[in-house]
Every structure is written in structure tokens, then in C-alpha cells.
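> no sequence for this one, just the structure:
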């Protein structure tokens, strides 16, 4: 069965001939009926708007890479077929996270804010700067922060909406030997200590990237991303869609041409699981897509299995993160 028919039927765009062909196929076997029911149930989790479909076609599925060994989704069919495979399962761009914030979801000390796995938080610093913190992140600031020394240290990911104060620059130190200096701006920074790169994305204003000696490495303008590669000690600037880097605030995990290894790190942080690659070659496979954070982990794993034949098994443990094996 051409999956275009299923997509068009569920999107209420099918012609009479397409509907007739679809239902004839459904009646052919019990297996066909089960397949259609599975698609229909999953479709209920998602939007069926044409706009979303266009976005998904451009953004979702496993990415071919000529420089890496990959297993590629079959994309020889029309665009609706590819969308039908994955739009329903991921539930993309149609729901917002019911945030898991509670009175004990963030731990405060005098100079430290820590957000545990699976949580997000928004905090306001003494100067009025608003900070959104992603899961597994820590933010440190000095006790004299409010006296004009606007210096913070970030381990993890955060979106800053910095209160404008031209006399007192706002400085962010990271675990990757670089610092950011801003005066009044909004930007996102991903700086997890165990990851090999730091990404800084400027949404508004201006932002300077400095090394430990205080030398300016680059000056960003809105819509730019600075990728600092730790192992090579270099910065790569690129023009980006800033929404891809800030969508996590809305409960989305977005990845573009991203390795499965990096995606696994994001899943580990949010779901508090540990992912083990039984086939290490899978780590370099590239993917495009967006995951809703409020979906159960087993649904997310099924999505990867459906879209790329990625097999998995789960090992639940008491008082320890759940183990997930990918092969």
C-alpha cells in the first residue's frame, strides 16, 4: 500500500478513488487492518495540518551522509509517504510540554541553582535577568552579583534574557575555556561539561565570545551560532534558525544533521536513562527530527525503530537509571 494514501486519508485530503483503494487494502488481511489501526491511533497524537507536514518533510528522517556509513530511510516515494511514516509517531510541533515544575524540582543554595534530569526551570537573577535552565544543568553566581558584578558560570544548557545594563556587562563562564560577554541580549548556550562542543546562539542584541586570556574570538549578530570545538580549540560561525536551538524551552528536543550519539545524550538527560550502543557504528548515524519531551521513553524508542529499524531493549533497575541498549 502506498503510504501516501494513509497520510492523505488521515489528513482528510484523500480522493474517493484513494479512499476506495485504501479500504480495499485494509480488507485484504488482518495484518493490514492492524497496520492501519496503529497508524490511526498514533495520528491522533499529532497535527495533520499541511504546514506541519511541509516542515516535517524538510526536517524529519534519518540524514544521509556521504562521509559516514549510514543506514538510510527509503525516500523514493512522494513526500507524503515519508511524512506518514514519522509524523504520527513523533507528535511533532503540535503539543506543548506540561512542565514538570514543582516546589522541589530545583535546588537552591546561596550561589548555585541545579536542575535535575527530566526537569526544567525558569529563574530570575538579582539584576532582573531571566534564565531558563534545561535538565541536568547548573548555574552558579557570586554572592555579590547584585552589586554590579554580573558574573555567572553555566554547566549545561540555558536561555538568557539579560537585563540591559551598559555599565555592567553580563559575563557567562563555561566549562570549555570560553566566556561570553553581553550587555542586554537574549541568547541560548549549550555547555555540558562532558560534551565535545559548546554552542551559543544569539537571538537578539550582540554577544562576544572570549578565551580565558580575555581575547575576543568572535562577535555574534542575531541569527548566528558559534560552535566551539574543544578538541580543536576553534570556533565555527554559522547562520541558523534560532528556533531550532531554543525549542527545548517549549518541551521539544530538536536535532538537525545530528549524530545518534549526541541525540542519545539529550535523551539520557531528559529521561534519566543510560543508553548503551551494542553496535558502536550507530553512533555516527545522522538524524533530523523533533521529539516531544512529554512522551514516554518507550514511545520515543519506537519512533527510532520505526523510522530507521534501530532495535532496542530496556533493562529496568532499582535506584539506578534505566539501561537502554541500541543495536
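Yep, that arrived. Computed from a predicted structure; not experimentally measured.

> CA only for contacts and neighbour counts going forward, please
OK.

> Please compute how far stretch 219-235 lies from its chain's middle.
Taking C-alpha atoms, centre = their mean, to the nearest Å, the mean C-alpha location of stretch 219-235 is offset from the chain mean by 19 Å.

> Please list the outside residues in contact with that stretch.
176, 196-209, 217, 236-242 (C-alpha atoms under 8 Å, 6 or more residues apart in numbering).

> Structure two is appended below for comparative analysis:
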């Protein structure tokens, strides 16, 4: 590929507009040379960070300068890798790319709509194409005002359940999160991508989705995983060379970065993953640390545990339409060795003295 072709394809890929064949061509280019991998990673990471800025607080000049600083590293970094002439050519290429990406960003930032849900609440909404979306507590959904016309792409931070509008659509439905892209090939799926959780999770109720990992920090590879009905894909974010679980050949390229779990779930237990939209809490062997995060979002409280051992206590149980967090904690307390106190909006969990 010549430089003009690379520029176009990289911008299309990073801005989520590339088709399957273009993605394959970019994958080949990224894997061809170490400097390609490094530059692609910098471009992608900077673009992703820009997407999660508050649109009302954008400083375009500062954003451009920051982007250029990242994508145009000092030549001394590459003296031992390539000749000066090659360095200059590559830097020139990505200088143009930075301009193209900033242009793409500034053209779209004014048209971004954001729907936010506070902790302690949920929200149901209908997108322009007829897709139903339930947003869980503490979540944000961004999309452009031309959604349904030129694109069907949304950006999620938090948790949401999607019921894609029926009928064949010429434009694919895509959900972007900070680390992964989800392409709908079906109709109903739950997606969990809270920024302070140590994992990404998607659960398919009906149909099928593909999950694309854009950058593997150890190999800079782009990979795709297909998740089928009643399957749960959970990816724990880990550092390179840490332990991982390798479940299927489809996970090649992500396996060195994360612990990956693919679970087949009985239809009767799906409410563990999507019951929240019916105001249902389901815990099935969850640790108290995991439960605390759910309760903090659901009831808009802060939970503190005075003993690290408490975090690993496991609990199973379900709650429907429980209005107060202390009722949930009372039930947990009845089956585990814990006690708790509430001061204003802060809950302190301690070991029981009984």
C-alpha cells in the first residue's frame, strides 16, 4: 500500500468506518513492522482518549497540540531502529494523519449527544433507528445527531442492554467502548464496560455479536471474538505475561494480554446478567467486593470494608425491587459473618463479632 492508501485506511479504521476487508489490510500493515505497530498504538490510544472528553469542555487547540505531541515522537527515539530518511517519511505520514483525525474529531464533536444516568437510577430510551437501550446506574451513552442516517454507532461508558431494531438495516449497529468494539449480528445483548471495573463483559441473549480488540499491548494485534446466544464473554484487564485463561482459537491475539472467559449460561440464569433492567439484583457466588460495586451504583452509596479478607467472602442470592440498601445488607448479614454501620451516605462493613 502507498502512503495515501495507508492514511485513508488508518483514519477509517481508527474512526470505526472501515469495512471487513479494510480491517484485514490494516492488520497486515500494523503487523509488518515494529514502527508501524508503535505509531498505530499511539494514534489509536490518543483518539480513544479524545472520545471520552466532555464535549462541553473541549479546547481544540490544546487537543490538537496534545495529539501531535503523541503521534510525532522525537526522532532520537528511532535512531537505532531505522535510517533518518525512513524516520522522516514515517513522521510525515503520521503528521498528516494527526491533522485528518483532528479534523474528523472537530467536525463531529458539536453534534455529539450524551445521555447520562446518575448512580441510583436506570434509564430506558429509544434511538432514532428504533433500537431500545436500557442504561444502568452510573453509565453514559454518546452518539451523533445523524445516528440512523449515516451511522448507527454509539459510545458506551458503563452498562447497557441493547435490543436492536428489527428488520434489515444497511448500516451496521456498532458499540464502542474504551477498549473494545462490539458489532451487532443479532438482536439482544448486554454490555458492561465501567471504567473502574477490572473487566469487560458482554452477554448475548439472542443473535450474535463480534467483539473486536483493537490493540494488544504485547503484540499490537487486532483480534475478533464471536459471542453466540446465551454466552458470556468476560475479559479481565491484566498486564503482559500474567496468567490468563485461553478458551477458544478465536481469542488469538488477545490471549497474551488478558484473562478471557467464555461461559455458556442456562437461559433460566440469564437474569444474573440482564436482570438489572427489571430492578432485579442477582448474585451467584459473587465476592463481597463485587457486590459492593453493584450496590454503590444501584443505591448511590460508598461502601468501605475494614478488612481485606471481607472482600473475598462469597454470597448468592437475588433481590427484586428492594428500595433500600440496608435491606439488602440485612439479608446478606443473615447468611454471612458481617456487620455494617451507615453514616450519611457511607456504609462501613466489618466482621461480625458473633
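Alright, I've got the coordinates. Predicted model, so just to flag it, every value in this text is computed and none were measured.

> Can you say which of the contacts of stretch 219-235 of structure 1 are buried?
Buried subset of the contacts of stretch 219-235 of structure 1 (neighbour count, 16 or more other C-alpha atoms under 10 Å): 176, 197-209, 237, 242.

> Please enumerate the helices of structure 2.
All helices of structure 2, identified by DSSP state H, fall at 3-14, 20-32, 34-51, 60-71, 84-109, 271-274, 288-299, 325-333.

> Which among those helices is found nearest to residue 142 of structure 2?
Across those, residue 142 of structure 2 has its closest neighbour in helix 34-51 (9.2 Å, C-alpha to C-alpha).

> Can you give me the stretch of structure 1 that the closest one aligns onto?
On structure 1, no counterpart of helix 34-51 of structure 2 exists by TM-score structural alignment.

> same question, stretch 196-203 of structure 2
Mapping stretch 196-203 of structure 2 onto structure 1 (TM-score structural alignment) gives residues 194-201.

> same thing with stretch 153-164 of structure 2?
Residue span in structure 1 matched to stretch 153-164 of structure 2, by TM-score structural alignment: 151-162.

> Need the helices of structure 2 in CSV (columns: mean neighbour count and distance to residue 130 of structure 2).
CSV is the format used below for the helices of structure 2 (neighbours: other C-alpha atoms under 10 Å; distance: least, C-alpha to C-alpha, whole Å):
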stretch, mean neighbour count, distance to residue 130 of structure 2
helix 3-14, 16, 26
helix 20-32, 15, 25
helix 34-51, 17, 25
helix 60-71, 15, 33
helix 84-109, 15, 22
helix 271-274, 20, 20
helix 288-299, 18, 27
helix 325-333, 15, 35
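
> among those helices, which is nearest residue 190 of structure 2?
Relative to residue 190 of structure 2, the nearest member of those by C-alpha to C-alpha is helix 271-274, separated by 6.4 Å.

> Just give me the mean distance for that closest one relative to structure 1.
Superposing on structure 1 and averaging over aligned pairs (mean C-alpha distance after the TM-score superposition for structure 1), helix 271-274 of structure 2 comes out at 1.5 Å.

> name the helices or strands packed onto that helix?
Contacts defined by 3 or more C-alpha pairs under 8 Å, 6 or more residues apart in numbering; DSSP states H and E place helix 271-274 of structure 2 against strand 280-287.

> repeat that for 10 Å
Under the contact criterion of 3 or more C-alpha pairs under 10 Å, 6 or more residues apart in numbering; DSSP states H and E, helix 271-274 of structure 2 touches strand 152-163, strand 188-193, strand 199-206, strand 280-287.
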